[in-house]
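Q: using only what follows, build the 3D model:
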Amino acid sequence: MEFTFTPVRIGILVALLAGFWLLGGFNIPGDGFGYLRKPWLYSILLFGLGSVCATIVDHWVGNLDRSNLRWLYVVMGVLGMGGAFMYQHVLKSRMKMELESLAMLDIDAGI
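A: All right, here's what the predicted structure looks like:
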């Protein structure tokens, strides 16, 4: 496995990370959701590794007739980035359910 840094690959990597930032992927929840910090950091790590894997990783195999397994790393990277988005969606759903249950408790308590 080797890293190939070309302007196009670095540009795609920066665009992926900027898009993740614009979609709120790096906004770690706080204020009452401290127990979700670790899973949120795992999703950030999964997206970061997936984007690096899909953009700048090359893997050459063989001695005489060399082959590049880059397509495998691109597929794994896209799956990692998709998994990170799904994981963050689940975490956001969890936060929404928690807020709704707290609102129902406030209504039941007459507050």
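Q: when you work out contacts or count neighbours from here on, use the C-alpha atoms and nothing else.
A: Noted.
Q: what's the helix or strand for the closest residue to Phe33 other than its chain neighbours?
A: In space, and not counting its chain neighbours, Phe33 is closest to Met95: 7.4 Å by Cα to Cα, 6 or more residues apart in numbering. Here Met95, judged by DSSP states H and E, is contained in helix 70-109.
Q: tell me, how many residues neighbour the residue nearest to Phe33?
A: The tally of other residues near Met95 (other Cα atoms under 10 Å) stands at 16.
Q: one more, for comparison:
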Amino acid sequence: MEFTFTPVRVGILVALLAGFWFLGGYDFPVGEFAGLRRAWFYSVLMFVLGSVSATIVDHWVGNIDRSNLRFLYIVLGVLCIGGSFMYQNVLNERMKMGGKETIEAE
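A: Next up, the predicted model:
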């Protein structure tokens, strides 16, 4: 596995990370919902790793007839990005449902 930094790939990575910031993905819960900070951190980590996987990772295999597994890393990255959005949606719904009783149930 290697990282390939081309202007297009880095631009897409920066656009993904900026878009996530614009949608409020990096705004950690505060106040009575501070118990969800670790879960929120995992969703942010999943998004960032998925973005890196989908944009700048290359993986060449084989010695004579080399193949690139980049397509698999793109699919994995898109799945991680989608999972991160779904996870944050679940956390936001949990914060809308109620107070401490829903957080302490974890």
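Q: let me see the TM-score of these two.
A: Aligned and superposed, the two chains score 0.92 in TM-score terms (TM-score structural alignment, normalised by the length of structure 2); 100 aligned residues with a Cα RMSD of 1.0 Å.
Q: so how far is stretch 14-34 of structure 2 off the chain centroid?
A: In this view, stretch 14-34 of structure 2 has its centroid 11 Å away from the chain centroid, taken as Cα atoms, centre = their mean, to the nearest Å.
Q: pull out the buried positions in that stretch.
A: Neighbour-count burial for stretch 14-34 of structure 2, with 16 or more other Cα atoms under 10 Å as criterion, is recorded at 16-17, 20, 25, 29, 33.
Q: next: stretch 86-97 of structure 1.
A: Quick answer for stretch 86-97 of structure 1 (16+ other Cα under 10 Å): 87-88, 91, 95.
Q: in which helix or strand does the residue positioned nearest the centre of structure 2 reside?
A: Taking Cα atoms, centre = their mean, the centroid of structure 2 lies closest to Phe47, which sits 0.6 Å from it. Assessed by DSSP H and E, Phe47 of structure 2 sits inside helix 37-55.
Q: with structure 1 superposed, average distance for that helix?
A: Once fitted to structure 1, helix 37-55 of structure 2 is off its aligned match by 0.2 Å on average (mean Cα distance after the TM-score superposition for structure 1).
Q: who does that helix touch, helix- and strand-wise?
A: Other helices and strands packing on helix 37-55 of structure 2, by 3 or more Cα pairs under 8 Å, 6 or more residues apart in numbering; DSSP states H and E, are helix 7-22, helix 70-97.
Q: 10 Å instead?
A: Under the contact definition 3 or more Cα pairs under 10 Å, 6 or more residues apart in numbering; DSSP states H and E, helix 37-55 of structure 2 sits against strand 2-3, helix 7-22, helix 70-97.
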